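Enquirer: Based on what follows, work out the 3D shape:
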Amino acid sequence: MKDYYVYILANGRNGTLYTGVTNDIQRRVSEHREEIDKGFTSRYGVKHLVWYEVHSEALTAIQREKNLKHWSRAWKIALIEEANPAWHDLYPGLF
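Expert: All right, here's what the predicted structure looks like:
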């Protein structure tokens, strides 16, 4: 059984946000942090994993990501702060 992750990265508290989906959160966040892909996250220094959730089905995770991308910034910040009020980087805790 494979897990799928919806995640939000930030470049700091209340900073620029990026929402994504993956089946390997450790690898994908590592790619963002190492700027493997020269895109949005590398351009804005978005490297801190501040929120994520796990899904057992790919389609559910993809739909959740699409929904979150349509949420207002205030709603995303509230979601992050509900689970991670200090905006700690959750990446080191994945191991």
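Enquirer: can we go C-alpha only for contacts and neighbour counts from here?
Expert: Fine.
Enquirer: can you pull out the strands in this structure?
Expert: Assigned by DSSP state E, the strands in the chain fall at 4-10, 17-22, 48-55.
Enquirer: Can you lay out these as CSV showing distance to Arg73 and mean neighbour count?
Expert: CSV is the format used below for these (distance: least, CA to CA, whole Å; neighbours: other CA atoms under 10 Å):
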stretch, distance to Arg73, mean neighbour count
strand 4-10, 12, 23
strand 17-22, 8, 20
strand 48-55, 14, 20
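Enquirer: Which one of these lies nearest to Leu79?
Expert: strand 48-55 (8.1 Å; CA to CA).
Enquirer: What helices and strands are in contact with that closest one?
Expert: Applying 3 or more CA pairs under 8 Å, 6 or more residues apart in numbering; DSSP states H and E, one finds that strand 48-55 contacts strand 4-10, helix 73-83.
Enquirer: Adding distance to Val21, write the ones you listed out as CSV.
Expert: As requested, the helices and strands packed on strand 48-55 are exported to CSV (distance: least, CA to CA, whole Å):
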stretch, distance to Val21
strand 4-10, 4
helix 73-83, 15
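Enquirer: another one to check against the first:
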Amino acid sequence: MSDGWHLYLLRCIDGSLYAGITTDVERRFREHASGRGAKYTRAHPPECVLGSRAYPDRASATRAEHALKRQPRACKLAWLLADAGADPSPAC
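Expert: Purely as a prediction, here's the structure:
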């Protein structure tokens, strides 16, 4: 999974969700799991990658991440089930 940029969604061991962007989802998950990831995942270790979506460049991945992080949990989970071209903005 290292083609372009990806927006990914993790489920943490406490049931919370974490969204981020990377060029390599598997590597980034390992970083989060080992405590070298984001501050949030150091306090809430990740359990698994729920899903990811590819974006053509960092700017579009960052915009999608920002939009997804503003959504309630139900919308984040719906984003996983939506078509790959779906925008994570308020369609929920």
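Enquirer: What would you report as the TM-score here?
Expert: TM-score of the superposed chains, computed with TM-score structural alignment, normalised by the length of structure 2, equals 0.74; 80 aligned residues with a CA RMSD of 2.1 Å.
Enquirer: Now render the strands of structure 1 as TSV, adding distance to Asn67 of structure 1.
Expert: Shown next, in TSV, are those (distance: least, CA to CA, whole Å):
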stretch	distance to Asn67 of structure 1
strand 4-10	11
strand 17-22	10
strand 48-55	14
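Enquirer: who wins for proximity to Val29 of structure 1 among those strands?
Expert: Closest approach to Val29 of structure 1 among these (CA to CA): strand 48-55, 7.3 Å.
Enquirer: longest helix of structure 1?
Expert: Counting residues, the longest helix found in structure 1 (DSSP state H) is helix 58-70.
Enquirer: Can you pull out the residues in contact with that one?
Expert: Identification of contacts with helix 58-70 of structure 1 by CA atoms under 8 Å, 6 or more residues apart in numbering yields 3-6, 19-21, 23, 54-55, 76.
Enquirer: from those, which is closest to Asp37 of structure 1?
Expert: Distances from Asp37 of structure 1 to those, taken by CA to CA, are shortest for Gly20, at 13.7 Å.
Enquirer: if I read this right, that closest one contacts Ile8, doesn't it?
Expert: Yes. At 6.5 Å, Gly20 of structure 1 counts as touching Ile8 under the criterion of CA atoms under 8 Å.
Enquirer: what about Glu57 of structure 1, neighbour count?
Expert: Residues near Glu57 of structure 1, counting by other CA atoms under 10 Å, number 14.
Enquirer: picking that back up, buried by neighbour count: which residues of the longest helix of structure 1 qualify?
Expert: For helix 58-70 of structure 1, a neighbour-count test (16 or more other CA atoms under 10 Å) marks 58, 61-62, 64-65, 68 as buried.
Enquirer: ok, average deviation of it from structure 2?
Expert: Here the mean offset of helix 58-70 of structure 1 against structure 2 after fitting is 0.6 Å, by mean CA distance after the TM-score superposition for structure 1.
Enquirer: Redo the contacts of helix 58-70 of structure 1 as TSV? Include distance to Ser42 of structure 1.
Expert: Listed next are the contacts of helix 58-70 of structure 1 as TSV, based on distance: CA to CA, whole Å:
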residue	distance to Ser42 of structure 1
Asp3	26
Tyr4	23
Tyr5	20
Val6	19
Thr19	14
Gly20	14
Val21	17
Asn23	21
Val54	24
His55	26
Lys76	21
